[in-house]
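Participant: prediction below, plus the sequence it came from.
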Amino acid sequence: MQPEPQPLNSPEDVEAIRKVIRQGGNPLVDTDVPRWEDQVGVSRIVNRRVVEIEPLPTPAQVLADMPLSETAQRVVVESRDAIRNVLHGRDDRLLVIVGPCSVHDPRAALDYARRLSALNGELKDELLIVMRVYFEKPRTTVGWKGLINDPDIDGSHNIRKGLLLARRVLLGVLDEGVPAATEFLEPTSPQYIADAVSWGAIGARNTESQIHRQLASGLSMPIGFKNATDGSVKAAINGCYAAAQQHGFFGVDHLGRACVVETLGNPDCHVVLRGSSHGPNYDAGSIAAAMAEARAEMPEGSAAVCGLVVDCSHGNSGKDEVRQTEVVRELAARIAAGEPGIAGLMMESFIEGGNQPAGPLDTLVYGRSITDRCISWPDTEALLRDLARAVAARRS
């Protein structure tokens, strides 16, 4: 086992640096606090806006300390294969990715996973249920960035704590027999959690990002590229195409060292329609047009030519949980009628419906989102049964 990495500066040193910044000084020259530049003999002209660089434990260290159990490994491997089969049309179940907009309370997240696990036993022949376990939140301007970045929801940004807490949540979800889905936002964090994830998303803000397309090309699970925030489906299809290719790029290895990463490409990438600032795109015409465009651009054998996933939240419901419920029911009716192209749905759901302002955990309503508005558990349960009946009707 490697020794635990230590910060260069003590908490007192970091506070001295912050004090200088608050007073309008330059922390590189107005304090005697030692910096890494001094240790290696480099001029203090770099990192002029960086207060502190705190080392994290290596991915290898975290995975060794918090390994997947044999049961968890089986859940991940089997669910990844099942998701691939649904996306490629070899399994006629409906993929349903459902859960909180973001995880802020590990206890409530595991409570939700237990509820989902119990329901899965009833619906598993019609639905392939995967839980949303989202830890990183992209922000349009600023705001709470998710459990990994700010686990105490107080602006302290204890990323070391958040990273370990996130992995612990994933292990708990898998122990309930429920596969996990997440959005990959930071290019380094997957080294710590990706082994426990069965489906990943590249969000609307990042679907055109070369960094995220390269990342997706090396990930071991199916990846959904969301249409861009302006509604462009072409951007998502381009993301799928790029991620299916081989790439070489900057990254970190299991020991946290800077390295060159070479990938094989990911053929299991597909489009996610999430609406846009211009309105929804879950109607039959939009789905048919997206599938036609994917088939014109993507090679045979890729998941994107077989079907897509509809995100019932975000631009498709205006982030209104009541409207999101209506969207799910409308899609269930269309699936029952045999509409092609819909391989899966995404729903934002939690124990309590709606949302609440972010704040310290002991001030919050248990099981209610602090980001987007979510469907309540009773309504979620009813919707999942509606979707299962729709799949049964489609088969008949």
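Facilitator: Received the coordinates, thanks.

Participant: make it CA atoms for all contacts and neighbour counts henceforth
Facilitator: Will do.

Participant: do you have the helices of the stretch 251-396 of the chain handy? List them.
Facilitator: Counting by DSSP state H, counting those that start in this stretch, the stretch 251-396 of the chain has helices at residues 284-297, 321-336, 377-395.

Participant: just name the most buried of those helices.
Facilitator: Mean neighbours per residue, mean count of other CA atoms under 10 Å, is largest over the helices of the stretch 251-396 of the chain for helix 321-336, with a mean of 20.

Participant: for the helices of the stretch 251-396 of the chain, which one sits closest to residue 261?
Facilitator: helix 284-297 (26.5 Å; CA to CA).

Participant: including distance to residue 251, could the helices of the stretch 251-396 of the chain go into JSON lines?
Facilitator: Converted to JSON lines, the helices of the stretch 251-396 of the chain look like this (distance: least, CA to CA, whole Å):
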{"stretch": "helix 284-297", "distance to residue 251": "29"}
{"stretch": "helix 321-336", "distance to residue 251": "38"}
{"stretch": "helix 377-395", "distance to residue 251": "39"}
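
Participant: the ones you listed: which one's closest to residue 249?
Facilitator: Residue 249 lies closest, by CA to CA, to one member of these: helix 284-297, at 24.4 Å.

Participant: what about residue 261, how many residues nearby?
Facilitator: 15 (other CA atoms under 10 Å).

Participant: if I pick it, what's in contact with it?
Facilitator: 247, 248, 249, 250, 251, 252 (CA atoms under 8 Å, 6 or more residues apart in numbering).

Participant: measure the fifth one to residue 191 for me?
Facilitator: What that stands for is residue 251. 10 Å (CA to CA, to the nearest Å).

Participant: do the second one as well
Facilitator: Distance from residue 248 to residue 191, counting by CA to CA: 17 Å.

Participant: more crowded one of those two?
Facilitator: Of the pair residue 248 and residue 191, residue 191 is the one with more neighbours under other CA under 10 Å, namely 20 against 14.

Participant: helix, strand or coil for the more buried one?
Facilitator: helix (DSSP: H, G, I helix; E, B strand; the rest coil).

Participant: ok, and the closest non-adjacent residue to it?
Facilitator: Spatial nearest neighbour of residue 191, excluding adjacent residues (CA to CA, 6 or more residues apart in numbering): residue 59 at 5.8 Å.

Participant: ok, that neighbour to residue 160 distance?
Facilitator: Separation of residue 59 from residue 160 (CA to CA): 12 Å.

Participant: before we go on, here's another structure to hold up against the first:
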Amino acid sequence: MTSPSSAPFLSIRNLAKSFGSFIALRGIDLDIRRGEFVCFLGPSGCGKTTLLRAIAGLDLQDSGTIEMGGRDVSHAPPSERDFGIVFQSYALFPNLTVADNVGYGLVNRRTPARDIARRVDELLALVSLSDQARKFPIQLSGGQQQRVALARALATSPELLLLDEPLSALDAKVRVRLRDEMRALQQRLGVTTIMVTHDQEEALAMADRIVVMNGGAVEQVGSPEEIYRRPATPFVADFVGHMTFFDAVVTGPGRVRVDELDLLVANAAPFPAGTPVRLAMRPEEVRTRGVSDETPNSFEATIGDLAFLGSFCRAHLEPTRSQKTRIAADFSANAMRDLGIQPGQVRSIAFPPESLHVFAGAAR
């Protein structure tokens, strides 16, 4: 495995792009290190695919610069940018065999036939398709076709691999298996990789860093753990994972009030007393084991409806002191069994102060 170097391989500065009156990219600044796996994550229309296509030179930006390996490629055609690309639709040539699809880029480069054959054999072995070389794309499953597309993208040994939602057309089990294979392959080869996805689980599982985008702008850049544990904005908190938001008011240093609940917060920004804020917490952080009167932020709540979600159940709770507040809480299968959790129960729960996130402004 090749470790990402600290020096940026790809540098993007003040990149902007519009389609008529629609602003697709708003002054994007981003550095990507050599050997890094980066995911562009966000909802439809956030600009992630436009940014990928600008990097590839398929849709030139209106302004801003792109440097790749220290070379300014801002206005270079795609053929002068050293990348391979894999699309959601596979985009294989139906009239060519698997082997010919993989070797297509090498043929265009006038690579000797013997070298093409050796490289194709090497790549098909790498993606576990050596026995499929003489077949045509229509004879393969979706997962196999995507492996062929990946091998074709890697055939010319590009310095940059671009993946445009490569797994979204596959069924759930194939998608999980192939994402693990793609990540392992990227780590083995050490190729700098950018993947566009709207699937947060995919991004969390595969990326070294995630670029969360919204409305053509970057909301936050960080490791999967940073994005999940320390969201920088309410949008990131809400988009990545599940989050419960509350209307709250700051009552003092490290203290907020939610309806009738007075809560300690460990990560409070320096808001003065009386400031309306948005308080947020992930359902899995709600504590129900070992809660006593001395536990910070402990209170009693009534368990409402329970939704069975396989390895855990999501409950909606109502604090007995605050009937207006509804809380989402996730209870593991073990907790459900050990504690005998049932709708209608009144249980002691707690909000760990370090698990509460405070954002500016009142909740929407």
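Facilitator: Thanks, I have it. From a predicted model like this one, the values you see are computed outputs, not experimental measurements.

Participant: superposed, what's their TM-score?
Facilitator: Taking TM-score structural alignment, normalised by the length of the second structure as the basis, the two superposed chains have a TM-score of 0.30; 173 aligned residues with a CA RMSD of 6.0 Å.

Participant: residue 59 and residue 160 of the first structure: who's more crowded?
Facilitator: Neighbour totals were compared for residue 59 of the first structure and residue 160, and residue 59 leads with 20 against 16 (other CA under 10 Å).

Participant: which residues in the stretch 151-300 of the first structure form strands?
Facilitator: 180-183, 199-202, 223-226, 247-252, 258-263, 269-273 (DSSP state E, counting those that start in this stretch).

Participant: give the helix, strand or coil label for residue 188 of the second structure.
Facilitator: Per three-state DSSP, residue 188 of the second structure ends up helix.

Participant: give me the neighbour count for it.
Facilitator: Neighbour count for residue 188 of the second structure, taken as other CA under 10 Å: 11.

Participant: so where do the strands sit in the stretch 101-250 of the second structure?
Facilitator: Taking DSSP E, counting those that start in this stretch as the test, the strands found in the stretch 101-250 of the second structure are 160-164, 192-197, 209-214, 217-222, 244-252.

Participant: closest one to residue 27 of the second structure among these?
Facilitator: strand 217-222 (7.2 Å).

Participant: packing partners of the closest one?
Facilitator: Strand 217-222 of the second structure sits against strand 22-33, strand 209-214, helix 234-239, with contacts defined as 3 or more CA pairs under 8 Å, 6 or more residues apart in numbering; DSSP states H and E.

Participant: most tightly surrounded among the ones you listed?
Facilitator: Across those, averaging neighbours per residue (mean count of other CA under 10 Å) puts strand 209-214 on top, at a mean of 24.

Participant: what angle separates that strand from strand 217-222?
Facilitator: 160 degrees (axes from the mean of the first three to the mean of the last three CA atoms, to 10 degrees).

Participant: residue 281 of the second structure contacts residue 358, doesn't it?
Facilitator: No: between residue 281 of the second structure and residue 358 there is no contact under CA atoms under 8 Å: 9.2 Å.

Participant: okay, now the nearest residue to residue 162 of the second structure once chain neighbours are set aside: neighbour count?
Facilitator: For residue 162 of the second structure, ignoring the flanking residues on the chain, the nearest one in space by CA to CA, 6+ apart is residue 85 at 4.6 Å. Residue 85 of the second structure has 23 neighbouring residues, counting by other CA under 10 Å.

Participant: how close does residue 85 of the second structure sit to residue 11 of the second structure?
Facilitator: 19 Å.

Participant: before we move on, what about residue 281 of the second structure?
Facilitator: Residue 281 of the second structure sits 34 Å away from residue 11 of the second structure, going by CA to CA.

Participant: who has more neighbours out of these two?
Facilitator: residue 281 (25 against 20).

Participant: ok, residue 226 of the first structure touching residue 272?
Facilitator: Yes: in this structure, residue 226 of the first structure is within contact of residue 272 by CA under 8 Å, at 4.5 Å.

Participant: okay, and the common contacts of these two?
Facilitator: residue 236.

Participant: for residue 96 of the first structure, see how far away residue 120 of the first structure is.
Facilitator: Residue 120 of the first structure is 11 Å from residue 96 of the first structure, by CA to CA.

Participant: next one: residue 20 of the first structure
Facilitator: In this view, residue 20 of the first structure and residue 96 of the first structure are 51 Å apart by CA to CA.

Participant: tell me the secondary structure at residue 280 of the second structure.
Facilitator: Assigned state for residue 280 of the second structure: strand (three-state reduction, three-state DSSP).

Participant: leaving out chain neighbours, which residue sits closest to it?
Facilitator: residue 245 (4.4 Å).

Participant: could you do residue 120 of the first structure as well?
Facilitator: Sequence neighbours aside, residue 129 is the residue nearest to residue 120 of the first structure in space, at 6.8 Å (criterion: CA to CA, 6+ apart).

Participant: follow-up on the earlier one: comparing residue 20 and residue 96 of the first structure, which residue is more hemmed in?
Facilitator: residue 96 (23 against 16).

Participant: surely the more buried one is in contact with residue 346?
Facilitator: Yes: the pair residue 96 of the first structure / residue 346 is scored as a contact, 5.9 Å apart, by CA under 8 Å.

Participant: which residues are in contact with each of those two?
Facilitator: With CA under 8 Å, 6+ apart as the test, residue 96 of the first structure and residue 346 reach no residue in common.

Participant: ok, so what distance separates residue 306 of the second structure from residue 52 of the second structure?
Facilitator: Residue 306 of the second structure is 41 Å from residue 52 of the second structure, by CA to CA.
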